[in-house]
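Asker: sequence first, then the predicted structure, then my questions.
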Amino acid sequence: MTSQRSLGAEAPEPRPSGLDDDFGFAIGAVFRAYAKAVEAAVGDIPGGPRGYFVLSAAATGEAGSQKSLAERLGVDRTVMTYLLDDLEAADLVERRPDPADRRSRHVFATEHGAERWEELRARVGLVEQHLLGALPEESREAFRGMLCALARHVTGRDGTADPCQVVVEFGIAEEAPRAPRRGRRRSAN
């Protein structure tokens, strides 16, 4: 019998075990570092990082309706309403009725909001630069591109409509998880 070594294939190096090689731990560690630094960078606007993401979408013309923005950011619609109230009070965004459907309101950056977004974007850019500084320079843009592609996939911007459906697509479950049903309370006799 011929060994793999004689066929030119080399045995793979053993991978580190434990947390150093755990995908979830790695994503969590990077996210925690990013979240802490971004909170410091944009903490002076209403909603902190969440407010920054709303302002980013509004300043780049990607916000669309209040409802679609809440869905895209994974924010409860009621929470989004209060966040937009605060951002409007700070003169960063404004809501305008949709001419085609007056029940729907679209979110836009104000002139002041667009200026503030440029400042905040520069701060967030420094955070990203610092975090990506651990990677070789030639890998940074590729990593960022792959991460953004993965984010588009799991948030449904590439055809996955329901983030809960991801567990089915990844083969983790046969159907999307559902909230547990509450049973009736029984009175103690």
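Answerer: It's in. Numbers count the residues shown, from 1 in each chain.

Asker: rest of the way, CA atoms for contacts and neighbours
Answerer: Will do.

Asker: quick one: Pro180 and Val168, what's the gap?
Answerer: Separation of Pro180 from Val168 (C-alpha to C-alpha, to the nearest Å) stands at 18 Å.

Asker: show me which of those two is the more surrounded one.
Answerer: Neighbours per residue (other C-alpha atoms under 10 Å) separate Pro180 from Val168, with Val168 holding more: 14 against 6.

Asker: A strand includes the more buried one, no?
Answerer: No. Looking at Val168 with DSSP: H, G, I helix; E, B strand; the rest coil, it is helix, so not inside a strand.

Asker: what about it, distance to Ala176?
Answerer: Taking C-alpha to C-alpha, one finds Val168 at 6 Å from Ala176.

Asker: heading C-terminal from the longest strand anywhere in the chain, find the next helix or strand.
Answerer: Criterion DSSP state E: the longest strand present in the chain is strand 101-109. With elements assigned by DSSP states H and E, the helix or strand that comes after strand 101-109 is helix 111-132.

Asker: and the angle from that following helix to strand 101-109?
Answerer: Inter-element angle recorded for helix 111-132 and strand 101-109: 60 degrees (by axes from the mean of the first three to the mean of the last three C-alpha atoms, to 10 degrees).

Asker: try this one side by side with the last:
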Amino acid sequence: MGPVPDQQEGRVDEESGPLHETVGHLLRRVFTGITAEAMQNGAQSRDFVVLDMLADEDAPSQQDLAHRLGINRTIMVKLLDRLQQAGYVTRTRNPANRRTYILSVTDEGRAALKDMRQAVADRDARLTAPLSPPERRRLNELLSGLVAHDEQSTIPSTEHLVAQAHYRLRRLGDHRLEDYGLRTRHFSLLPALDRLGPCPQQQLAQYLYLTEPATASLIEELVQAGLVVRGQDPHDRRRYALELTDLGRARIPAVRDAMRGVEHDIEEILGPDGTRDLRTLLITLLP
């Protein structure tokens, strides 16, 4: 079982509860680990699911494929551009609707998919190694429950289910925060800075289990939004100390409410027992 900070250390503040034990946070950490390994191995998870879906049957349009896989349409366009440039996918004008393109896998794409399937199977085996067979089945059952019915596919991959569940929770959080100009990716940063700040970026990254490049990118977004400022670290004048602005502190209640709302959504879908089981299983998967 991976290390999870105790409730006092992991607590963002007395009201928001142990951040590190929320299903959304745990799922994001598992997803990030999967993505990092997939990118190192070359076959990214989304490339695999797109090719696997198209190998079964052509898609009548990019929009249809994006909807079936639960992938943002803008991201889908970029993904298909990359796959087409690699020679794995073709776009052919749809005779039934000249404004859309039929998507098909090429022979090169099928050959690449064979290697990707093995890579995904290997990653799945490593990912779920800490679990017993009944626990693996329970994990996949719970993850499937989090994925909206019209977004599910027949791809038998824990990696894919983790990604789909992560994307769905991200959309739920984005919807709850859209009126404040924030996104789900900002969930943890503002409450964490409320607790830790002023603090160096490295400390924040370690606290949230984020890479420093990812943390830097997110902090830049919050700086541009006027929610965070970079001051000088009093303990090391060579680096910055991050701190919330008054506006950033004013956004904390909205972030707390959104975080609680997503966790409530999860419990509504899975029930208290399912939510507890999923939390336990995700913790077990962490390194």
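Answerer: Perfect, I can see it now. None of these values were measured; they are calculated from a predicted model.

Asker: just to revisit the earlier point, equivalent range in the second structure for the longest strand of the first structure?
Answerer: Aligned using TM-score structural alignment, strand 101-109 of the first structure spans residues 97-105 in the second structure.

Asker: mean shift between the matching stretch and the first structure?
Answerer: When the first structure is superposed, stretch 97-105 of the second structure averages 1.2 Å from its matched positions, counting by mean C-alpha distance after the TM-score superposition for the first structure.

Asker: what does that stretch rub up against?
Answerer: Stretch 97-105 of the second structure has contacts (C-alpha atoms under 8 Å, 6 or more residues apart in numbering) with 51, 54-55, 57-62, 88-94.

Asker: same thing with stretch 47-64 of the second structure?
Answerer: Taking C-alpha under 8 Å, 6+ apart as the rule, stretch 47-64 of the second structure contacts 65, 69, 73, 76-77, 79, 83, 88-89, 94, 100-105, 109-110, 113, 116-117, 155, 160.

Asker: the same query, at a cut-off of 7 Å, please.
Answerer: Identification of contacts with stretch 47-64 of the second structure by C-alpha atoms under 7 Å, 6 or more residues apart in numbering yields Leu65, Arg73, Thr100, Tyr101, Ile102, Leu103, Ser104, Val105, Leu113, Met116.

Asker: of these, closest to Gly10 of the second structure?
Answerer: Arg73 (35.6 Å; C-alpha to C-alpha).

Asker: from what I see, the closest one and Leu65 are in contact.
Answerer: No. In this structure Arg73 of the second structure lies outside contact range of Leu65 using C-alpha atoms under 7 Å: 8.9 Å.

Asker: okay, buried residues for stretch 24-38 of the second structure please.
Answerer: Neighbour-count burial for stretch 24-38 of the second structure, counted by 16 or more other C-alpha atoms under 10 Å, picks out Gly24, His25, Leu26, Leu27, Arg28, Arg29, Val30, Phe31, Thr32, Ile34, Thr35, Ala38.

Asker: next: stretch 240-250 of the second structure.
Answerer: Buried, per 16+ other C-alpha under 10 Å, within stretch 240-250 of the second structure: Tyr240, Ala241, Leu242, Glu243, Leu244, Thr245, Gly248, Arg249.

Asker: just checking, which of the contacts of stretch 97-105 of the second structure belong to helices?
Answerer: Leu51, Leu54, Ala55, Gln62 (DSSP state H).

Asker: need the max-distance pair from those residues.
Answerer: Largest separation among those by C-alpha to C-alpha: Ala55 and Gln62, giving 14.9 Å.

Asker: what do we get in the second structure for Leu132 of the first structure?
Answerer: When the second structure is aligned by TM-score structural alignment, Leu132 of the first structure is paired with Thr128.

Asker: burial count for the closest residue in space to Ala114 of the first structure that isn't next to it in sequence?
Answerer: Of all residues beyond its chain neighbours, the one nearest Ala114 of the first structure is Ala59 (5.5 Å), with distances taken as C-alpha to C-alpha, 6 or more residues apart in numbering. By other C-alpha under 10 Å, 23 other residues sit near Ala59 of the first structure.
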